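[1] Okay, sequence plus prediction incoming.
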Amino acid sequence: MGKTALGVGGAAALGALAYKLYNDYNKGESTTSGSPQTPDNFTQTSQHDESVLKAMIAAAKADGHIDEQEMAKIKQALTQIDADASVQQLIQAEMAKPLDPAEIARLAVSPEHATEIYLASLLVADEQNFMEKAYLKELATQLGLENGLVEQLNAQVSQ
């Protein structure tokens, strides 16, 4: 699935992939708090789409600029969520902001959402140079993702 997730269903495919990878990673571990997330209650909302979009923009600019490939992926995501003029304003504002992985991490509302934010970032930062790798590492730390899960996500995307 990997890098084609943005092309075959956008945010929904990305969410489903993140959910699957998160649950595959956590198989066998007992959950003690709250009800588990299922695909039915792992819903897509405008706030959810916005958080994924912000994560994508931050990852794209992690190396100091947004190249044509990264911008094409962002535009594809915008098309899939039927973005309007207010979303275009959001993009411009996010592109002008200083890079802050902690701010992106604060957008996560659940461990599954954190996984999705990291996965969206990973998919956009396809040509990982030192700066992108450092950003992704810090983002994973800020999101509280375990190393094993991060390795699984990286392996899934590189397939």
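    In hand now; what should we look at?

[2] Only C-alpha atoms from now on, for both contacts and neighbour counts.
    Noted.

[3] Kindly tell me how buried residue 100 is, as a neighbour count.
    13 (other C-alpha atoms under 10 Å).

[4] take a look at this one as well, against the first:
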Amino acid sequence: MSVQQLLDQFLGGNQGGEPAAQQSPANGLAAKAGGMLQSIPGGLAGGVAAGSLLGLVAGNKKIRKTAGKLAGGAVGIGGAAALGALAFKAYQSWQGAGPASAGGSATAPVGETGLPIRALEPENFAPENQVAASGDLFPVALIKAMIAAANADGHIDGEEQAAIFAKVEEMQLDAQDKALVFDTLQNPPSVQEVASLAHGIEQACEIYLVSRMAIDPDHPREQVYLQELAGHLSLPDGLAVQLDRQLAQPAPLAA
């Protein structure tokens, strides 16, 4: 199993066993994922399901509580491709509402990368084959971000870890993938460490989105975590708001 397939296992996408490699930028992220997202009704937001690894790690009760409020169902069905589409739509909306138009450029940095905010294409938001600031493949960074966010309320105790480990052992994961999940569960990265994984504004958007999907926004400690994450990612004014809005509005995703 590739790290891309492991990411899809976390998000709940690609459950039919179709190789994740077929969901590639070459297939056209905007056309493929955008069209798919348009067809998802708001009531299907439960697609980030208890059966996904994210549902298991975040706690099924938490996922059931938040899923009905989010467009996470689109991601649950489409996996990484849908995640990229959501991030791109939010970025588009933010650029259209901000001082920099889609055809212009801006100079504000993002996170600790110093990269300028700029006009981006949908393919820039395809997580597969991207490299994080750490040098790891970007799906690894997204998996670490989800586990860290799920642990923001400190809910993953020893007993729950043991149950998660037992479930992961039943899955068809290779030793490296299991080690990634187990090591991150036992030693989740800090919010600063998660933010430092972002290489460019597109990765910052996607790290924020998967973290938002893993938390209960009504929990004070998790609210603080998300606010701190947005700050450490240096998300520009209004962009985090657009990302939240995009998750909350699964239906009107047409370009």
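    Happy to help now that I have it. Bear in mind that the values here come from a model prediction, so they are computed numbers and not experimental data.

[5] can you pull out the helices in structure 1?
    10-26, 46-60, 68-80, 85-96, 101-105, 111-124, 130-143, 147-158 (DSSP state H).

[6] among those helices, which is nearest residue 32 of structure 1?
    Closest approach to residue 32 of structure 1 among those is made by helix 10-26 (12.8 Å; C-alpha to C-alpha).

[7] Which part of structure 2 matches that closest one?
    Here helix 10-26 of structure 1 aligns to structure 2 at residues 79-95, judged by TM-score structural alignment.

[8] how far is that stretch from where the chain is centred?
    Chain-centre distance of stretch 79-95 of structure 2: 10 Å, with C-alpha atoms, centre = their mean, to the nearest Å.

[9] again, but for stretch 216-233 of structure 2
    15 Å.

[10] which of the residues in it are buried?
    216, 217, 222, 223, 225, 226, 229, 230, 231, 232, 233 (16 or more other C-alpha atoms under 10 Å).

[11] got it, and stretch 71-90 of structure 1?
    Neighbour counts over stretch 71-90 of structure 1 (16+ other C-alpha under 10 Å) mark 71, 73, 74, 77, 78, 80, 81 as buried.

[12] Just give me how far stretch 60-70 of structure 1 sits from the chain centre.
    Relative to its chain's centre, stretch 60-70 of structure 1 lies at 15 Å (C-alpha atoms, centre = their mean).

[13] go on, stretch 214-234 of structure 2?
    Taking C-alpha atoms, centre = their mean, one finds the center of stretch 214-234 of structure 2 at 14 Å from the center of the full chain.

[14] what does it rub up against?
    54, 58, 62-63, 65-66, 109-112, 146-147, 149-150, 152-153, 191-192, 194-196, 198, 204, 208, 211-212, 240 (C-alpha atoms under 8 Å, 6 or more residues apart in numbering).

[15] Over to stretch 45-65 of structure 1?
    Contacts with stretch 45-65 of structure 1, where a contact means C-alpha under 8 Å, 6+ apart, come from 11, 66-67, 70-71, 74, 77, 81, 91, 94-95, 99-101, 104, 107-108, 116-118, 120-122, 124-125, 129, 131-132, 135-136.

[16] Go again with 7 Å.
    With contact meaning C-alpha atoms under 7 Å, 6 or more residues apart in numbering, stretch 45-65 of structure 1 is reached by 11, 66, 70, 74, 94-95, 99, 104, 107, 117, 120-121, 124-125, 131-132, 135.

[17] List the buried residues in it.
    Per 16+ other C-alpha under 10 Å, stretch 45-65 of structure 1 contains these buried residues: 48-63.

[18] before we move on, the earlier item: now that we have the buried residues of stretch 71-90 of structure 1, can you turn them into CSV and tack on distance to residue 36 of structure 1?
    Shown next, in CSV, are the buried residues of stretch 71-90 of structure 1 (distance: C-alpha to C-alpha, whole Å):
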residue, distance to residue 36 of structure 1
71, 35
73, 31
74, 30
77, 27
78, 29
80, 28
81, 26
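
[19] Sweet, I'm off.
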